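> Requesting a structural model of the entry that follows:
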Amino acid sequence: MSVRSAKTGAVSREDGQPEAGGGGEQLAFIRETVRKAREPRAKPRTWRGAALAGELPVARVLVDKGLLHLDQYFDYAVPEAMDAEAQPGVRVRVRFGARVVKGRREGGELHDGFVVERLTESDYRGPLAPLAQVLSPEPVLTPSLLALCRAVADRYAGALADVVQLAVPPRRAKAEAEPVTEPLPRPEAPARGSWSRYGTGPAFLLALARGDAPRAVWTALPGPHWPQELARAIAATLASGRGALAVLPDGRAAGRVDAALTELLGAGHHVLLTADAGPEERYRRWLAISRGSARAVVGTRAAMFAPVADLGLVALWDDGDSSHAEPHAPQPHAREVLLLRATEERAGFLLGGLTCTVEGAQLVDTGWALPLGAGREQVRAAAPLIRTVGELDEARDAAARAARLPSLAWQVTRDALLRGPVLVQVPRRGYVPRLACERCREPARCGNCAGPLELTGGDSAPRCTWCGRPEAAWHCQECGGFRLRAQVVGARRTADELGRAFPKVPVRTSGRDGILPSVPDAPALVISTPGAEPVAAGGYAAALLLDGWALLNRPDLRAGEETLRRWTAAAALVRPAGEGGTVVVLGEPTLRPVQALVRWDPAGFAVRELADRAELGFPPVSRMASVTGSAAAVADLVATAHLPEGTDVLGPVPLPVSAPGPGRPRRPGDPPPGERWDRVLLRVRPGTGAALAAALKAAQTARTARKQSDPVRVRIDPPDIG
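Below is the predicted model of the structure:
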């Protein structure tokens, strides 16, 4: 049997020897074979007797193997029967890991992949295995999407296959079989609407409508108008004949923008991409964008890769929300992905939110984007009245010592309930999520695994949040005490206490166990954890922001920024001060986040935070990478990586040992149970972040090639540096 190589077309037997005779005949045969391989062929090539494609017989394939040492393309022969369907961008199945035995490839496992291009010949000198199957003729991995995935992989020192997995949803054959629909005609440019409240808002809309690519960091006014304003920006982009993409932190926020855009333009101009749609419907909507049937996308984090053609605007709402950080490798952030898209595709950029992150302030400081905000008069007209209760006030308040609410908060709640609902934001969920010894205030720990203890109800026994073991006979290891006190009070305990304080008022809760999308405009107490606040029809009459210390005292670089973001999100749901809206925050009035909330100046807070970080060399002014793993593995990676000149090596420091259990599942990046890991932070000056990512990726690849099994996790620009 004869086999023809996709590289040279030379014919050989299964034992690898030429079929022609020896001496001059063999030499002449080889010369003739080489000559024919260098000239156009009229006859189809073959692989084990099967004809190969004539013009472009080689397919370059991205194999779905997310390993750094395999982060490259592989060439395969294209059988003639697959010539028409095996086009760039389609899904295929290939045999990977085959061995060359006597001149031919054998064995290997079947893996999915994508054809990235078709070639006339391969650089590989040996025989090429053929494509096993074309899974679908749908070109889902377009050249622009492939380029974006490659840029994201390089930015985060990851494998291209991992990024493509995030960008292209799993196939659903039923959705692909549906006919392609024509897009609707471009809509008319929308009126400015509430954008007139912002000084440069109308000019921003006008620039989008005429086909420009403006870039802005938008600090939105409090109130319910931001979904309509974002919808108008998308509609203005569609009016220019281009596409638009908006990414929001959760399905509730995406649903509000979806409803606003549908009301403004009608159905058919855009699609909503969220997990609530289900796999098949989500893929159907994704195909509508890929095929050009719809020109705009509103969705959550995964929509950042949506293949919108002729992109004119990328918008991101509330970029400080942790939901925008992808937990799967290589853990890209939606903000950075959209920044890459805006730069590479020359699209407009809109980074919006009720607050401004330090990264947003940096975009303005460098001149890459312009600020888009309202004047102080507009802010005062839209914001509620902010009142503070500090620790000194609580110490002087007898009611605050005996009850959950200080006197000021109780009075504001009582008066507001006569006019509408009252929102109460509690930082922690549960009943009493943290307990301590009543005598010495030492945190209460489990005798089995040393995990923290909690109360799940008013009559329940203390229970470990890690292993779930009850501790009915607990005693303090420090002082021998047997009595417990609440160290942190949760949302359900707060609801019980407020229900007793206001017995005739309905109490509703919104949190992890069940999030309320909205509440009616009627007197009620709405107890919510941060991020789960429902929207009230007509706005809340008042809001109470409890236990500010629990947010501000977190050991995190972003503790102040995150606290202000959560407070502002709740306060923005309250009616303006002119309509009696009041917010009471339990926090020390002299702290910077509290002062920023009182003045309603989130942009000024971000500018000051950026200046402090620039002085200390913290992100985002510098670029940083986190390397975690066993002590030996981390030391080996850092020692072998060719780090950029001037790299600061911070650490190593031991990571806290975490024990997953019923109340605490293991998170991505946590060390395995029982193992102790170290962490090293690598910091480089601005402009060398790409070199740092390339160096760490090369070092990881070298470790894998040396078959070093100890895992090392590399994360570029981690948002949760403590």
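
> can we go C-alpha only for contacts and neighbour counts from here?
Will do.

> Tell me the secondary structure of Ser323, please.
Applying DSSP: H, G, I helix; E, B strand; the rest coil to Ser323 yields a three-state assignment of helix.

> Look at the nearest residue to it once chain neighbours are set aside and say how many residues are nearby.
Closest residue in space to Ser323, ignoring its immediate chain neighbours: Pro249 at 5.5 Å, by Cα to Cα, 6 or more residues apart in numbering. Burial of Pro249 is recorded as 22 neighbouring residues (other Cα atoms under 10 Å).

> ok, Pro249 - contacts?
By Cα atoms under 8 Å, 6 or more residues apart in numbering, Pro249 lies in contact with 300-301, 317-319, 321, 323-324.

> In CSV: these, plus neighbour count.
Below are the contacts of Pro249 laid out as CSV (neighbours: other Cα atoms under 10 Å):
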residue, neighbour count
Thr300, 26
Arg301, 23
Trp317, 25
Asp318, 23
Asp319, 24
Asp321, 17
Ser323, 16
His324, 25
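
> Next, count neighbours for the closest residue to Ala309 other than its chain neighbours.
Among residues not flanking Ala309 along the chain, Gly243 sits closest, at 6.2 Å (Cα to Cα, 6+ apart). Counted by other Cα under 10 Å, the residues lying close to Gly243 total 27.

> For the closest residue to Leu131 other than its chain neighbours, give its distance to Ala53.
If the residues on either side of it in the chain are set aside, Leu131 comes closest to Val94, at 5.2 Å by Cα to Cα, 6+ apart. Note on Val94: its distance to Ala53, by Cα to Cα, to the nearest Å, is 16 Å.

> Surely the residue nearest to Leu131 is in a strand?
Yes. Judged by three-state DSSP, Val94 forms part of a strand.

> Surely it is in contact with Val115?
No. If you go by Cα atoms under 8 Å, Val94 and Val115 don't touch, sitting 10.4 Å apart.

> For those two, indicate the residue with more neighbours.
A count of neighbours by other Cα under 10 Å puts Val115 above the other of Val94 and Val115, at 26 against 22.

> tell me which element that one falls in.
Of the helices and strands defined by DSSP states H and E, Val115 is found in strand 109-119.

> Can you name every helix or strand that the helix or strand that that strand is followed by contacts?
The C-terminal neighbour of strand 109-119 among helices and strands, as given by DSSP H and E, is strand 133-136. Strand 133-136 sits against strand 91-96, with contacts defined as 3 or more Cα pairs under 8 Å, 6 or more residues apart in numbering; DSSP states H and E.

> how about this one, so we can line them up?
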Amino acid sequence: MKAERVPAPELPVARVLPMLPLAHLDREFDYLVPLELDEQAQPGVRVRVRFAGRLVDGFLVARVATSDHSGKLGWLDRVVSAERVLTPEIAKLVDAVAHRYAGTRADVLRLAVPPRHARVEAEPPPALAEVPEATPDPVAWAAYAHGEAFVSAVAAGRGPRAAWQALPGEDWPTRLAELAAVVARSGRSAVLVVPDQKDLDRVAAACVDLVGDDLVVPLAAGLGPAMRYRRWLAALRGTARIVVGTRSAVFAPVPELGLIAVWDDGDDNHSEPRSPYPHAREVALLRAFGGGCAVVLGGHARTAESQRLVDSGWAHDLVADRSQVRSRAPHVTALADSDHALARDPGARAARLPAIAFAAAREALAAGAGVLVQVPRRGYVPSLACSKCRAPARCRRCNGPMSLPSAVGPDGAGSPTCRWCGVADASHRCQACGNRALRAVVVGAGRTAEELGRAFPGVPLRTSGGGEVLTTVPTGASLVVSTVGAEPVMPGGYGAALLLDGWALLGRADLRAEEETLRRWMTASALVRPAGEGGKVVVVADSGLPTVQALVRWDPVGAAQTQLAERAEVGFPPAVHVAAVDGTRAAIEELLDAAALPDGVQPLGPVPLPPGERLPFSGDGPEPADVERMLLRVPRAAGGALARALAEAQAVRGARKSAGSVRVQIDPVRIG
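The predicted structure follows:
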């Protein structure tokens, strides 16, 4: 005969949030805590409960004396681990992120708390190391207006908020490490969020140089499950005071958070591709607001979102005066339309380097300096068109875009190949005019490297991008061909940088095309020596464009102010809040019928959503072919109400078991 279970004598009711994907089940459920689990069943632990006849994972959120449920309560099945992995601060942050992005807490928790690794959890924690004395470089911070006062405020725990405009050539990993070190010295913790592994390695190394290896943990998605969980536990238990990581590190459960910093917040890598699609910058702001810690949004360029924070007074500028900028920036030259060959045929940009760019490269190499060549596309010739009628080359099988993966050799290698289905077509003919000859629309990194190798024989040539991204390259005369975002650092700086095919970046049909282009240009140009040391940047773009002029003047703040004003005029984020609702037309209509939308909402669409703009749907079954997008625009004051209405409507659809998935994204990076 089975013994009767006895509830815990004190606080016998556990409130559990089950990890269920359905929006209408995004709430706590009450369970009785058996006496044998009383000691282990503490708020924040992982548990297993029986829900609808099956065992599911969950988190114990709270212990209470009584339940509001009038029926019979089930029993807590077991405590998976006594480790309290969901801290009160992270629990509040998860709630705030779910509300901000119209998502469920279960989805946010999957981003915030990594899967358990039992063997790692059983390992004894390392001893807490002493934080060494670390003094920020007073000269470096004095270059910025109020820079020294900002560092002092961070060290004192006063929670300042700043948008930091790093100078060209600034050793920004060391500056972030200095801020983290003074926070750790005061007994608090710091979280530094960077966009990719290349930046993570640089910042982690700078932190280790200042405080030692024991106090720093790098967190990245590429780590194995055991190593990632071990480092995450070091942050949770407080043995590591500085966490450096990519976007998910913004949820790191460090004790006594004193500083959270996000570097290069305009990088797309900061945007989570999984539901509910939060942005690391916004999560950092929510965390700083809820915890009162210091927050820094840094970068060589500036986003409209960061500028709005400054304009509203929530954050303050941390910028250098113009004399400092002029002394540190390279000399920037833009190629105007006076280059007759480029004016007659924009495709000529893909066929050769302009004479002024060759001259800058030749001069830098002759002086023993490196030359950085930034190209917007990887591959050999990633885009082809008919040489006669200029019609884009399309695949005869699936109508996908054709590209040239490599040079055509005697064995027929390098035939035009479809980028969608991968089928080569050596006998390709234009579907519009029947012509067989093709031309390059844009040249990739591979073809550019090949041309430079012929133009500068004997000069070392390196490529960075795709599956092989270089972090650093040795000082000296060499050519470095890099795709955007993969530019390696050369100690002492490059002698010149050539920014090619600017029209390919500026011509994208994207709300953030100008902002993104300037960010990529400034990131590469910041690696070049100052103009006083001979540093030159040549950008192949119309010199009359505002984005090009912002680079020439090195004025990211002015460009961000312009972008913010333009978006306010046309009604796009961050001046307003926008929700993108993707799904079939019937599913979108059902969602909107169930939503109590706030006053002032302005619907835009729906319009067909191209396959290239889609993200994976979180619903069951295959993605429908006829996906459409509806935009819902509201004033900023109504953003919370819009997210709440859409979340409640998703719950209604889930309870009805409606057919078809609907994806909701609040303020998506790409509106389409």
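
> quick one on the thing from earlier: pull the contacting residues for the residue nearest to Ala309 of the first structure.
237, 295-296, 308-313.

> for Thr529 of the first structure, same thing?
Listed by Cα under 8 Å, 6+ apart, the contact set of Thr529 of the first structure reads 425-429, 491, 510-511.

> One more pass at 6 Å, please.
Shown in contact with Thr529 of the first structure (Cα atoms under 6 Å, 6 or more residues apart in numbering): 425-427, 511.

> Need the counterpart of it in the second structure.
Under the alignment (TM-score structural alignment), Thr529 of the first structure pairs with Thr483 of the second structure.

> hmm, back to that, the residue nearest to Ser323 of the first structure: which element?
Per DSSP H and E, there is no helix or strand for Pro249 of the first structure.

> Gly466 of the second structure versus whatever residue of the second structure lines up with it, what's the distance?
If you follow Pro249 of the first structure across to the second structure using TM-score structural alignment, you land on Pro195. Relative to Gly466 of the second structure, Pro195 of the second structure is positioned 16 Å away (Cα to Cα).

> same thing with Trp420 of the second structure?
Computed as Cα to Cα, the Trp420 of the second structure to Gly466 of the second structure distance reads 18 Å.

> Over to Asp57 of the second structure?
Asp57 of the second structure sits at a distance of 38 Å from Gly466 of the second structure (criterion: Cα to Cα).

> Between those two, tell me which one has more neighbours.
Neighbour count, other Cα under 10 Å: between Asp57 of the second structure and Gly466, Asp57 has more, with 19 against 13.

> corresponding residue for that one in the first structure?
Under the alignment (TM-score structural alignment), Asp57 of the second structure maps onto Asp112 of the first structure.

> OK, contacts around the nearest residue to its match once chain neighbours are set aside?
Using Cα to Cα, 6+ apart and skipping the chain neighbours, the partner closest in space to Asp112 of the first structure is Arg93 (4.5 Å). Applying Cα under 6 Å, 6+ apart, we find Arg93 of the first structure in contact with 111-113, 132-133.

> one step back: go through the contacts of Pro249 of the first structure and say which is closest to Gly674 of the first structure.
Proximity of those to Gly674 of the first structure was ranked by Cα to Cα; the top entry is Ser323 with 28.7 Å.

> Show me what that closest one aligns to in the second structure.
Using TM-score structural alignment as the criterion, Ser323 of the first structure maps onto Asn269 of the second structure.

> same deal with Leu230 of the first structure?
Matched by TM-score structural alignment, Leu230 of the first structure corresponds to Leu176 in the second structure.

> Neighbours of that match, how many?
The burial count for Leu176 of the second structure: 22, using other Cα under 10 Å.

> wait, is it part of a strand?
No. Read with three-state DSSP, Leu176 of the second structure is helix and lies in no strand.

> ok, now which ones touch the aligned residue in the first structure for Asp77 of the second structure?
Counting by TM-score structural alignment, Asp77 of the second structure corresponds to Ala132 in the first structure. By Cα under 6 Å, 6+ apart, the residues touching Ala132 of the first structure are 93-94.

> go with 7 Å
By Cα atoms under 7 Å, 6 or more residues apart in numbering, the contact list for Ala132 of the first structure reads 93-95.

> Distance to Pro190 of the first structure for the residues you listed - can I get that in CSV?
Listed next are those as CSV, based on distance: Cα to Cα, whole Å:
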residue, distance to Pro190 of the first structure
Arg93, 47
Val94, 49
Arg95, 53
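
> just the residues you listed now: which is nearest Gly604 of the first structure?
Nearest to Gly604 of the first structure out of these is Arg93 (Cα to Cα; 53.8 Å).

> Quickly note the distance from the aligned partner of that closest one in the second structure to Arg100 of the second structure.
With TM-score structural alignment as the criterion, Arg93 of the first structure lines up with Arg48 in the second structure. Using Cα to Cα, Arg48 of the second structure is found at 28 Å from Arg100 of the second structure.

> now Ala497 of the second structure
On the measure of Cα to Cα, Ala497 of the second structure and Arg100 of the second structure end up 41 Å apart.

> between those two, which one's more packed in?
Neighbours were tallied for Ala497 of the second structure and for Arg100 using other Cα under 10 Å; the higher tally belongs to Ala497 (32 against 23).

> Pro88 of the first structure and Val134 touch, don't they?
No. With contact defined as Cα atoms under 7 Å, Pro88 of the first structure does not count as touching Val134 (11.4 Å).

> And the strands in the stretch 401-550 of the second structure?
Along the stretch 401-550 of the second structure, counting by DSSP state E, counting those that start in this stretch, strands occupy 402-403, 417-418, 438-442, 461-464, 479-483, 496-499, 536-539.

> Pipe those strands into CSV and attach distance to Pro330 of the second structure per row.
Below are the strands of the stretch 401-550 of the second structure laid out as CSV (distance: least, Cα to Cα, whole Å):
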stretch, distance to Pro330 of the second structure
strand 402-403, 35
strand 417-418, 40
strand 438-442, 27
strand 461-464, 22
strand 479-483, 18
strand 496-499, 9
strand 536-539, 5
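
> So which of those is nearest Gln561 of the second structure?
In terms of Cα to Cα, the element of the strands of the stretch 401-550 of the second structure nearest to Gln561 of the second structure is strand 536-539, at 22.4 Å.

> mean deviation of that closest one from the first structure?
For strand 536-539 of the second structure, the mean deviation from the first structure after alignment is 0.5 Å (mean Cα distance after the TM-score superposition for the first structure).

> Nice, that's everything, thank you.
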